[in-house]
Each structure stands twice: as C-alpha cells, then as structure tokens.
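Peer 1: got a structure for you, letters missing:
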C-alpha cells in the first residue's frame, strides 16, 4: 500500500512531467553498425550502442524497461508504460 508521502511524490512527479516545455525535435542521425562477440564465439555479430543525455531527455532514464518492436528494417524502442 502506498503511503501519503509516496502518493504526494507521485502526484508531484506527474505534475512536473505535464508542465515541461515541448521537447526539441532532434534531427535524424546516421551512424555505422558496430560489432561485438558472444562469449562462446569468435564470430562477430552486429551491435548497436546508444548513449547520451538526449536519451534521458526523451524519457529513457537509467533502469527504464524498454520494448523493442521489430519492423521491416526498422527498430522502434519505447519506454514501457510511457505510451
């Protein structure tokens, strides 16, 4: 059960989220697919690393649960519960 303080903190966080100014639209970026290795193989596999404060600004905070949807040559990454 949620305490009064937890409920107040949740309400304050929700209010702060609603009062944010619109986010700046980032221009489309390009990068090169990297590679990595599985621990039991010498065969390289495709690897992609995204990092930066811009992820946090878009709601991808440390510890967030993500949903990755695969489409034809496209990945859509969504924070679970933030739709």
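Peer 2: Structure received. All values derive from a computational prediction rather than experimental measurement.
Peer 1: From now on I want contacts and neighbour counts done on CA atoms only, so please keep to that.
Peer 2: Will do.
Peer 1: Same question for stretch 74-83: list its buried residues.
Peer 2: Neighbour counts over stretch 74-83 (16 or more other CA atoms under 10 Å) mark residue 78 as buried.
Peer 1: Just give me the residue closest to the centre of this protein.
Peer 2: In the chain, the residue lying closest to the centroid (CA atoms, centre = their mean) is residue 60, at 3.1 Å.
Peer 1: my guess is that one meets residue 79, correct?
Peer 2: Yes. At 6.5 Å, residue 60 and residue 79 qualify as touching, with contact defined as CA atoms under 8 Å.
Peer 1: next SSE after the longest helix along the chain?
Peer 2: Using DSSP state H to define each element, the chain has its longest helix at helix 4-18. Using DSSP states H and E, the helix or strand that follows helix 4-18 in sequence is strand 34-37.
Peer 1: got another, please set it beside the one above:
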C-alpha cells in the first residue's frame, strides 16, 4: 500500500531570549523573547535538502519560502 506524502507540514513558532541593545527608554540593554522556528525530519531529505546545504529564505507577508541556494552562489 502506497501512503500519500504530506505536502503541508504544521509546526509552531517558539521563542528564545536575545539581548537587545537599548531595549529600555533610558538606554539600558535587556533580553526579550524573539520568534524561533526549527524544522527537521527525513521528509526534508526526501524533497532534496541535505545536511550542510546552503538555503535561501524569501520573506513575504505571513510567508517564508525556503529553497536550496544555487551551487554557484557565493556565501
């Protein structure tokens, strides 16, 4: 029996603390939560993403598009 592969994956945006310079009105620095997204799984390998691959992330309103970077691009 052939199982249909998922084309939509659901995840959750988590947070991590990051130091922010001049966070407060008096110029002090501090820490605040910032969005964090981690994805992983064998499904990524099946669609062509391998460990160590360079990626491009295109940012649009409420959308992130992740593609493999071209082999001839300098990083």
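Peer 2: In hand now; what should we look at? Note that this is a predicted model, so its numbers are computed, not measured.
Peer 1: Superposing both, give me the TM-score.
Peer 2: Once superposed, the chains reach a TM-score of 0.65 (TM-score structural alignment, normalised by the length of the second structure), with 59 aligned residues with a CA RMSD of 2.1 Å.
Peer 1: how about the residue nearest to the centre of the first structure, what's its match in the second structure?
Peer 2: Matched by TM-score structural alignment, residue 60 of the first structure corresponds to residue 49 in the second structure.
Peer 1: Roughly how far does its match sit from residue 30 of the second structure?
Peer 2: According to CA to CA, to the nearest Å, residue 49 of the second structure and residue 30 of the second structure sit 36 Å apart.
Peer 1: now do residue 56 of the second structure
Peer 2: Using CA to CA, we find residue 56 of the second structure at a distance of 30 Å from residue 30 of the second structure.
Peer 1: Show me the strands in the second structure, by range?
Peer 2: In the second structure, strands defined by DSSP state E lie at 14-20, 30-36, 55-60, 63-68, listed in chain order.
Peer 1: Looking at those, which is nearest to residue 7 of the second structure?
Peer 2: Closest to residue 7 of the second structure of the strands of the second structure, according to CA to CA: strand 63-68, at 13.8 Å.
Peer 1: Which part of the first structure matches that closest one?
Peer 2: Using TM-score structural alignment, the residues of the first structure aligned to strand 63-68 of the second structure are 74-79.
Peer 1: ok, average deviation of that stretch from the second structure?
Peer 2: With the two structures superposed, stretch 74-79 of the first structure lies on average 0.3 Å from its match in the second structure, counting by mean CA distance after the TM-score superposition for the first structure.
Peer 1: For that stretch, give me every contacting residue.
Peer 2: 59, 60, 64, 65, 66, 67, 68, 69, 70 (CA atoms under 8 Å, 6 or more residues apart in numbering).
Peer 1: Nice, that's everything, thank you.
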